[in-house]
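Undergrad: Got a predicted model here, sequence first, then my questions.
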Amino acid sequence: MPFMHGLMPLRRTFYYLFTGKDQVQGRCTSVRYGFSSTAIKRRTARCSRFRFWHWAQLQYKNPRVQLIKHVDTVITPFARAYLKDGREVLFDLEGMTREEIESRIARTLGKTELVEKREELMEIVKLNPADFGSKCKRQCMCEIQGTASMYSITAST
């Protein structure tokens, strides 16, 4: 298999996908990324490295965001994000390294560290609705509509 040689398999490992920092906020619906593979190499080489290394991470970290690649549609590389309220955010990526592109997208569309920490804590604290007890949402199973208590079953038989 040709894709299992070189650096290609590294980009598909779970650890590499999980270490991606590009997590877009919920207000973004889709991101278009356009570049030219036939233009002058020094213009687009850096952007193609971003696409090579970070595209899979973007897809993994943002499952609800539609990511679209436009190859050979324009000469200068760009990224355009569409927000839920109808606005568009345009990024000019010409001459930027992959780290600069990643930081620009993270600064503009990404979640802040405070939001990420809060979501992480909410995931930890998230209670299972099937749990019962003093620190849970329901004290006893008999509080759920449709469940019979032990006393009503024995009294009717």
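TA: Received, thanks.

Undergrad: can we go C-alpha only for contacts and neighbour counts from here?
TA: Fine.

Undergrad: Please report how far the spatially most central residue of the chain lies from Cys47.
TA: Centrality entry for the chain: nearest residue to the mean C-alpha point is Asn62, 1.9 Å, by CA atoms, centre = their mean. In this view, Asn62 and Cys47 are 20 Å apart by CA to CA, to the nearest Å.

Undergrad: adding another structure so you can compare the two:
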Amino acid sequence: MHQMGSDENLKIEKKRIGALLKQYFQKLNMPFMRGVAPIRRTLRYLQKGDIVLKDSVHIVSINYNTGAENHVGLREFVFWHLSQVQYKNPSVQIVTFKNMTPTPFIRCYLDNYEEIIMDVDSQSKEDIYDRFKRVLAKPQAQLQLEAKSSEDNPANFGATCSKHCICEVPGQVPCPSVVPLPKTMRGKYVFNPDLLNE
């Protein structure tokens, strides 16, 4: 009897917490926090995905059935991880085919007209994720190297860099709009030396 009372209290507490969360999200005006596992649609969840596909991968097609037991792992992989893969790889076309094949598989089309076919029959979501990452994703060392090379180089200048113009670098000639250039450095006077005498 004591166990039954604690189960009822737990159900009441869950309902209370659910109602509080619903009120909180309605106040924030977040309509996307509805449906099954709404966490999948948050930006933080999408950014946590760590599968960045290799540059040679152009198209990924995922084939599975919605009702078969041997398709559960791939179905869960699509449910939990496909949105992250799409977010991290916006230039890769990802297509899902449902209820068209007796066995689940992932087919990838590469830029050299080769195909990679992964048979994922009766595999778990974690196994598929690990295999997909191992075969098609860039290694962590390569990602770190790319991130390091894309950091702002102090030698660069322009609209997207830390310095807009080279005249902001110490030791360079100041900007002609602020300090006029000497006449000997201007093409107008170099090619017409007669103008220097004026």
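TA: Okay, I see it. Just so you know, these numbers come straight off a predicted model, no measurement behind them.

Undergrad: What is the longest strand along structure 2 packed up against?
TA: With DSSP state E applied, the strand covering the greatest number of residues in structure 2 is identified as strand 57-64. Strand 57-64 of structure 2 is packed against strand 93-98, strand 105-110, with contacts defined by 3 or more CA pairs under 8 Å, 6 or more residues apart in numbering; DSSP states H and E.

Undergrad: Rebuild those strands as JSON lines, extending it with distance to Met33 of structure 2 and mean neighbour count.
TA: Compiled in JSON lines, these are given as follows (distance: least, CA to CA, whole Å; neighbours: other CA atoms under 10 Å):
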{"stretch": "strand 93-98", "distance to Met33 of structure 2": "24", "mean neighbour count": "14"}
{"stretch": "strand 105-110", "distance to Met33 of structure 2": "30", "mean neighbour count": "18"}
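
Undergrad: Could I get these in TSV, plus columns for distance to Pro139 of structure 2?
TA: Shown next, in TSV, are those (distance: least, CA to CA, whole Å):
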stretch	distance to Pro139 of structure 2
strand 93-98	21
strand 105-110	17
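
Undergrad: so which of these comes closest to Lys125 of structure 2?
TA: Proximity to Lys125 of structure 2 (CA to CA) singles out strand 105-110 among these, at 12.8 Å.

Undergrad: what's the angle from that closest one to strand 57-64?
TA: Here strand 105-110 of structure 2 runs at an angle of 170 degrees relative to strand 57-64 (axes from the mean of the first three to the mean of the last three CA atoms, to 10 degrees).

Undergrad: For strand 105-110 of structure 2, grab the matching residue range in structure 1.
TA: The aligned range for strand 105-110 of structure 2 in structure 1 is 78-83, by TM-score structural alignment.

Undergrad: who's in contact with Tyr60 of structure 1?
TA: For Tyr60 of structure 1, the residues meeting the contact criterion (CA atoms under 8 Å, 6 or more residues apart in numbering) are Leu17, Phe18.

Undergrad: corresponding residue for it in structure 2?
TA: With TM-score structural alignment defining the correspondence, Tyr60 of structure 1 maps onto Tyr87 in structure 2.

Undergrad: Now for its match, which secondary structure element holds it?
TA: Per DSSP states H and E, Tyr87 of structure 2 falls inside helix 72-88.

Undergrad: hang on, isn't Leu136 of structure 2 packed against Ser56?
TA: No. At 9.2 Å, Leu136 of structure 2 does not count as touching Ser56 under the criterion of CA atoms under 8 Å.

Undergrad: re earlier: the longest strand of structure 2 vs strand 93-98, what angle?
TA: Going by the same axes, to 10 degrees, strand 57-64 of structure 2 makes 10 degrees with strand 93-98.

Undergrad: Buried residues, strand 57-64 of structure 2. List them.
TA: Val57, His58, Ile59, Val60, Ile62, Asn63, Tyr64 (16 or more other CA atoms under 10 Å).

Undergrad: likewise stretch 44-58 of structure 1?
TA: Within stretch 44-58 of structure 1, the residues that count as buried by 16+ other CA under 10 Å are 44-48, 50-51, 53-58.

Undergrad: Stretch 20-29 of structure 1 too?
TA: Using 16+ other CA under 10 Å as the test for burial, stretch 20-29 of structure 1 gives Gly20, Lys21, Asp22, Gln23, Val24, Gln25, Cys28, Thr29.
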